[in-house]
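K.L.:
Need coordinates for the below:
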Amino acid sequence: MANNDVENGEEVFVDAAEEVCGMDLSTAMEEARLACSYFFNNRFEEARTLMRPWAHKSMYHGLGYGTFMYLQAIMTFDPKDIETAIETLKQSVEVCNRFRRKNTIGESLGKMVKKVDYNSFTKEEIHAELCYAECLLLRAVLTFMEDETLISFLKGGMKIRACYQSYKECWYILEGRDWSKDADKMHFESGVRMGVGAFNLMISQLPQKILKLLEFVGFSGNKSLGLSELERGFHLEGSLRRVLCALVLLGYHLIATYVLGTSEGDLVMAQTILDDHLKLYPNGAWFLFFAARLEYVKGNFDLAIEKYTTSLNSQNEWRQFHHLCYWELMWCCIMSAQFKEGEEYADKLLQESKWSKATYAYQKASCMCMRMDELTPAEKQELSETMRSIPGLKQRIAGKSLPVEKFAVKKSLRFFAQGERLCLSALELIYAWNGIKILAKKYENIEKIYSIIERELRRLEKIRADNRSEYYYDDYLLANLLKGSCLAYMNSPLQAEECFKFIVSNEKKIKEDTYLVPNALLELGLLLLRANDLEQSRIILEHAKNNYKGYSLESRLHFRVHATLNKISTLQKGSQSVGSNPMDSYPSISRSPSPCHSKTSGTTNGTGPHLKPTKNGKSISTHP
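P.N.:
Just a heads-up that it's a prediction; the model follows:
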C-alpha cells in the first residue's frame, strides 16, 4: 500500500506522481473486465479475489472491489456489511481522487472564460474522473443507509451533487477530446453514457415537487434522453460498462416501470438484452432472474416460477440473492391466487431476510387472511401472532419509517379492531404494487382475481345495516376500487367508472382508508386519458394530487400522477413520443370478457444530455 503521512490523526494520501502504482491502466481495465465476467458467471469470490489486492492502488480495482462490497451490503442490509462497504468505497474514492486532474487556481478561473483543452488530460486522469464519479455515487447511496441523522442525509446529498458534477465533466471530456488514436474510448464512453443515462432516467421519474427542487439546485432529467444514452452504451460491443448499461435498462423496463406504475416497459428491448447476455452468461443468476421477470410482467406466472427457481438454484454463495427470488416467487403465487404458496415464500423471507421484516410478516398474514375460511385453529393462532408482531418489527432508515411498513402496521392494528379479519388483503397489496396492469396481460389471470372480488362484494352486501362494523365502508369501497381497476382492463370502462365514482361519492363514510379516494380519482383520470379527454383527465389528476394529503402510500400515487400528467402534457403539445400512447395505460387483452357485474358496481442530436447544461374511446364526464 502507498506510504501515507499522518496528520492530526488522519491519513493523508500522497500525490499520485509520488507513488508507483505498478498496475498500468490497460491491464487494470482488462482485469476489471475479467472480474465482471467472473461475477456474472456466479464466480463471486473469484471476482472479489481478483480485485482485492490492488484495490488500494489501482482506480479500476478500487472501483470493482468497492462495487462488489456495495452489492453485498444492499443485498444483506446487515449494518456490518454496510459499514465495511462504506469504508471500502471511501478508500476507492481516495484512490480515484489521487489520479484525477488537479487544476491550479489560475486554471480553475481560466475555465470560466476559455474552453478547456481536454486533449491535455492524460488517459489516467480522464478514467480517474469517471471511476471517481461511479464510486461517489455508490458511496452516497450507502451514506443514506448508514444511520438516521440529518447530517448523514446532507452528506449523501453533497456526494450526489459532486457525483453529478463529475459526470458532467466526463461528458465534456467525451465531447471535447480527440479520440482518433485512443483504442480505449469505448470503455470510457460506455461509462459516461451509463452514468448520464441513469441520472436522467432516475431524476425524470421523481414527482414534480421534488423535481422542481432538484432543478433549482442544478439537476435536470429527461427520460427519453436517459434511455437513449443507456441504449447507446449497451450497443458499444466489448466495452467495459456495457453490462452495466444492460442491467440499468433491464431494471427500468422490467421492474421500475411496474413498481412505480409510471409507464409500460419496453419488453422487446428487454428481450434483446437478455438474448445477448444469456449467450455470454448462460448460467448467470442475474440474467436468469431478469429472464424470469420478463415472463412475470407478461403474465406468464407458471413459466416465471420455473425460471425464478432456475435462477435461485444457479448459485449458493450469495444466499441473499435467493431472497430476491423468494420475493418474486411470492408475487407470482399471489397474482395467480395460490395464497398458501405465497404465504410460504413470505415466511421464508421473514425468517431469513433483514430488509423489512414488518413487510414480510404482513404479506404472510395477508395471504393467510385470503384463506380464512379454511385455516385450522393452529393456523389461526399463527395468523394472530404474526399480525401482533408487526408493529415491533417496524424499522427506521435515514430517520424515517418505510411507507410500506407504516401501511403494514396500520393494517395489523385494523385486523384486531374488526374481529381478526381483513378484506381482500392480498389483492389490496397487488393494487398497491401496481400489479393489476400485469394481471391484465392475460384474461384468465384477471378473471380469476375478479371472481374473488365479486364473491367478497356479495358477502359484504349481505351484511345487514345494523350488523355492519365501523369499517364496513372502508372494506366495501376497497372492493369497489379493486373491481373498478379490473373492469378498466376488461374492456368495461363505464362499469369501472361507476365503481370509482361510487368511492368518491361515499368519501365521508370512510373511517381509516383515506387513500381510496385519491386512488379512485387517479383511476378516473386514466379512464379519461384512454378516452382521449386530456383536459378533463388533467383536472382530475391535479385534484387528486393537490387536495389529498397524509394517506397511506401517498408517494406511490404521486409517482403515477406525475408520469400521467407528463404524458398528457406531451399529447397536448402534439409531439407524442414513443411509448406515450394513452392506450398504454390499459393494454388490450386477448378477448372481451363478460363479467357478472354487481349492482353497485430534451433532444439527443449531438448536443449532449440534459444532465449537461450548455457551458455558456367515449369521453367520460366526471367532476371531482
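
K.L.:
CA atoms for contacts and neighbours, from now on please.
P.N.:
Noted.

K.L.:
Find the residue at the geometric middle of this structure.
P.N.:
Nearest residue to the geometric centre of the chain (C-alpha atoms, centre = their mean): residue 256, 4.0 Å.

K.L.:
what about it, distance to residue 65?
P.N.:
26 Å (C-alpha to C-alpha, to the nearest Å).

K.L.:
Over to residue 216?
P.N.:
On the measure of C-alpha to C-alpha, residue 216 and residue 65 end up 35 Å apart.

K.L.:
Proceed likewise with the subsequent sequence, for comparison:
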Amino acid sequence: MLSPPPKINGPYCVDNALDDLPAIKYAEYLFLNSNMVESEQYCLDIDSQKERLYVTSGYCLIQCLKAIMSYEDEDLQEANKHVKHGNNLAFKHRAPPAPLVSRIAGLVWENSAIGVGFIKSMTPVQRHAELLYAETFLSFRTMINIYLLLGRYLEVVDAEAAARAEALEDKSIDKDFRSGVELGVGASNLILSLMPDKLLAVAEIFGYRGNRDAGLSILMKAGGWVKGEKLPRVDAEEEGLRRTLADICLMCFHLVISTVTFRGVDLEMAETILDYNLKRYPNGVFFLIAQGRLFALRSQPKQAISSYTRALTAQTQYRSLHYISFWELAIANLALWEVGASLEQWHAQEREATWSKACYIYGAASCLLQIGGEGKEREARLEEAAALLDRIPGVVHKIAGKSIPIEKFVARKARKFASQGRHLLLPALELAYVFLAIDHAPRAILLEKILPVVEQALDTLKANESNIEKYESKAKRFWDDYCLAHFLEGVCWRFVTYPDKEAIITEEETTSRQINRVEAASRAQRALQQVIKHGFKIELDHYIVYHAHYELGRLYICMGDNEKARKHLDLVISGKPLEAVPALRKSQLMMRTTAVLEALDQGRESP
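P.N.:
Next comes the predicted model:
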C-alpha cells in the first residue's frame, strides 16, 4: 500500500509546482483503489484554494468522471467549471509566447520561437504546464496539436541522446512528463485510427495521422509492456504518473472498442495488463469491471457476473459507478438467458441511472414481455411493460439535435408495440443480439435455453403461414415477425457452429455437447437466407435485412467461402438500399462490416 507523502507546508510557488507530484500520485492511488471520496478530499485538503497545478488538474479529472457517470446537468456544469479553471491555471504556468517577429522568422528557419525548439527552451514546469493545458483543453484539435508537438519533442531529444551514445532515451526528461506525452500521443493515434478511411484521408491533409499500431505501441511503452512477457519492464517505483491511465486506455481498446473493430485487438495482452493492475489495486472498481468484460468476451458470463458483483461491493461512495455494473450484469444475464435476473438490473438502472433512460426502460419492458406467463400474471406483466414503453418518447435524449441511434431504435420498438396491439416478438432476445449477448452466450445456453424459445416462435409463425390475414387481424405484422425469428435462429446456429474466436469452451462442454457442424452451419445459412428472401415484405424492422447480410457474410468466412462472404459484406457497405426503407443502426454495422472486410483483405481471422 502506498503511504501518503509528507504534508505540504508553506505557500505555493510556481517554480516548485512539480513538488506536488508525490501528492497527486497518492491521490491517484486512492482513487484507483476505489477510495474515491478520500482521494477527492485529499486534493481539497492540500489545495483548498485550487492554485496548485497538478492537484487542481487531478481534482478536475475526478469531477469529470463524476459528471460522465451521472450525466446530470448540474454535475456536467460543475465539471465544466473545474475544467475551465484547471485549463486557466495551466495557461498561467505555460511559457510566454515568443515575440511575433521571432515566430514569423521561425516559419523560415528553425529557432526557439516555435515547434520543438520552443519546447526545448521551456523549463520543466512549463513543459508540464503545456501537457496539462492539452489535457484540460476542450478543443480536440488543439489538444492533439499539442500532443503531437510534445511527441516530436521527445523523439528529437531521445534521438540526440542516442547520438551521444548516452541511452535510447534522454534521461533528463522525467517519467511523469514522458508518460503523459505517451498517453496523449498514443490515445490520439487510437482515436484517429477509428475514423472511416475517407474521413481519415481528409484529416491526414492537415497533419493528423491515425496509426493504430503506433498508438498501441506508444501506450504499451508507457507501462513497459512487451508482447509475450507477463510482467512489465517498468516497475511501480520507476513509472510515470500517467502509466496506469495508459494501461486503462489499452484495456478500453482491447475490451470495449473491440466490439466494433478487430485490428490490433489482443485479449491476452489485455489480460496481462489487467492481472498486473488487479494485484496493485485489488479493490479497484475499474479493473474489476474490466475483468468482467474480459470474461464476457470469452463467453464466460457466469464469471463476468461474479466480477461485476465484486465491483458493486468494491466501493459504495460513488453510486453512479454502480450503473456500469448494472448495465453489464443485465447483458451478461441475457447471455445466460436468465431473463428475470436481467430484468432486475434494468429496473435498477431505470430507477436511478440517467445516461439513457430510454434504453433502461426498454430493457425492463422487453424482459417483462419475454417472461410473459399465464393468466393474470401475464396480464400484469403486459400492463407494466405497456406503462414503461409509454414513457420512452418523453425520455429520449438528443445530442446536437440528433437522436442517439440505440435510443431511436428502442423508441421505434415502443411505437411498434403500441401500433400492433401491444405485441413484440422475442423482444429480450432481439435486445440480446443488439448488445452482443448472443455472440458471447455459451454454446450450452444457445442449444438448451435460447434456441427452444426461437423454435417455439417459429412453430407459431409456421402454423399461421397459410392464413396470414388471421395473424395480422390482431394488428401484428407477420413478415416482420417471420424475418426476426429466422434471423435470430440463424445467428444462434451460427454461434453454435462457430463460437467467437475468443470464446473459451471447456473440455466437458465439447465432449458432452457434440454437434454436427455441417448440419448446424446449414441451418444457420437457411435461416439467414429466409430473411433475405422475404426481407422486402418487412414493414418496420428494416435493419434485419442489413444485419442478415452481415451475419451471412461472417458465416461464409467461417465456412471458408470468402467469395460469398465478400458479396454479402460488400452489399452492406455499398450504401445501396437493400430493401424499400433505409434502416436504423447502420453506423455501427458499417464500422463492424468495414473491420471484417479489412481482416478479410489482410488474411486475418475476424471474430
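
K.L.:
got the residue ranges for the helices in the stretch 401-550 of structure 2?
P.N.:
Counting by DSSP state H, counting those that start in this stretch, the stretch 401-550 of structure 2 has these helices, from start to end: 405-419, 427-434, 443-445, 451-464, 468-472, 478-497, 507-512, 517-534, 543-559.

K.L.:
what's the answer for the stretch 151-300 of structure 1, then?
P.N.:
185-204, 208-216, 223-234, 242-251, 257-259, 267-280, 285-297.

K.L.:
In JSON lines: those, plus distance to residue 416 of structure 1 and mean neighbour count.
P.N.:
Shown next, in JSON lines, are the helices of the stretch 151-300 of structure 1 (distance: least, C-alpha to C-alpha, whole Å; neighbours: other C-alpha atoms under 10 Å):
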{"stretch": "helix 185-204", "distance to residue 416 of structure 1": "40", "mean neighbour count": "24"}
{"stretch": "helix 208-216", "distance to residue 416 of structure 1": "37", "mean neighbour count": "13"}
{"stretch": "helix 223-234", "distance to residue 416 of structure 1": "44", "mean neighbour count": "23"}
{"stretch": "helix 242-251", "distance to residue 416 of structure 1": "38", "mean neighbour count": "23"}
{"stretch": "helix 257-259", "distance to residue 416 of structure 1": "29", "mean neighbour count": "18"}
{"stretch": "helix 267-280", "distance to residue 416 of structure 1": "43", "mean neighbour count": "16"}
{"stretch": "helix 285-297", "distance to residue 416 of structure 1": "34", "mean neighbour count": "24"}
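
K.L.:
would you list those helices in TSV and tack on distance to residue 121 of structure 1?
P.N.:
What follows is the helices of the stretch 151-300 of structure 1, written out as TSV (distance: least, C-alpha to C-alpha, whole Å):
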stretch	distance to residue 121 of structure 1
helix 185-204	14
helix 208-216	30
helix 223-234	23
helix 242-251	24
helix 257-259	39
helix 267-280	34
helix 285-297	37
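
K.L.:
And those: which comes nearest residue 559 of structure 1?
P.N.:
helix 208-216 (8.7 Å; C-alpha to C-alpha).

K.L.:
Tabulate the helices of the stretch 401-550 of structure 2 (JSON lines), appending distance to residue 391 of structure 2.
P.N.:
Shown next, in JSON lines, are those (distance: least, C-alpha to C-alpha, whole Å):
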{"stretch": "helix 405-419", "distance to residue 391 of structure 2": "9"}
{"stretch": "helix 427-434", "distance to residue 391 of structure 2": "17"}
{"stretch": "helix 443-445", "distance to residue 391 of structure 2": "33"}
{"stretch": "helix 451-464", "distance to residue 391 of structure 2": "28"}
{"stretch": "helix 468-472", "distance to residue 391 of structure 2": "26"}
{"stretch": "helix 478-497", "distance to residue 391 of structure 2": "24"}
{"stretch": "helix 507-512", "distance to residue 391 of structure 2": "43"}
{"stretch": "helix 517-534", "distance to residue 391 of structure 2": "32"}
{"stretch": "helix 543-559", "distance to residue 391 of structure 2": "24"}
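
K.L.:
and residue 100 of structure 2, which of the ones you listed is closest to it?
P.N.:
Closest among the helices of the stretch 401-550 of structure 2, once you apply C-alpha to C-alpha, is helix 405-419, at 47.4 Å.

K.L.:
which residues of structure 1 does the closest one align to?
P.N.:
Alignment note (TM-score structural alignment): helix 405-419 of structure 2 is matched to residues 403-417 of structure 1.

K.L.:
mean deviation (superposed) between the matching stretch and structure 2, please.
P.N.:
The superposed stretch 403-417 of structure 1 is, by mean C-alpha distance after the TM-score superposition for structure 1, a mean 1.1 Å from where its aligned residues fall in structure 2.

K.L.:
got the contact list for that stretch?
P.N.:
356, 358-359, 362, 387-388, 390-391, 394, 421-422, 552-553 (C-alpha atoms under 8 Å, 6 or more residues apart in numbering).

K.L.:
how about a cut-off of 6 Å?
P.N.:
Applying C-alpha atoms under 6 Å, 6 or more residues apart in numbering, the external contacts of stretch 403-417 of structure 1 come out as 358-359, 362, 387, 390-391, 421-422, 553.
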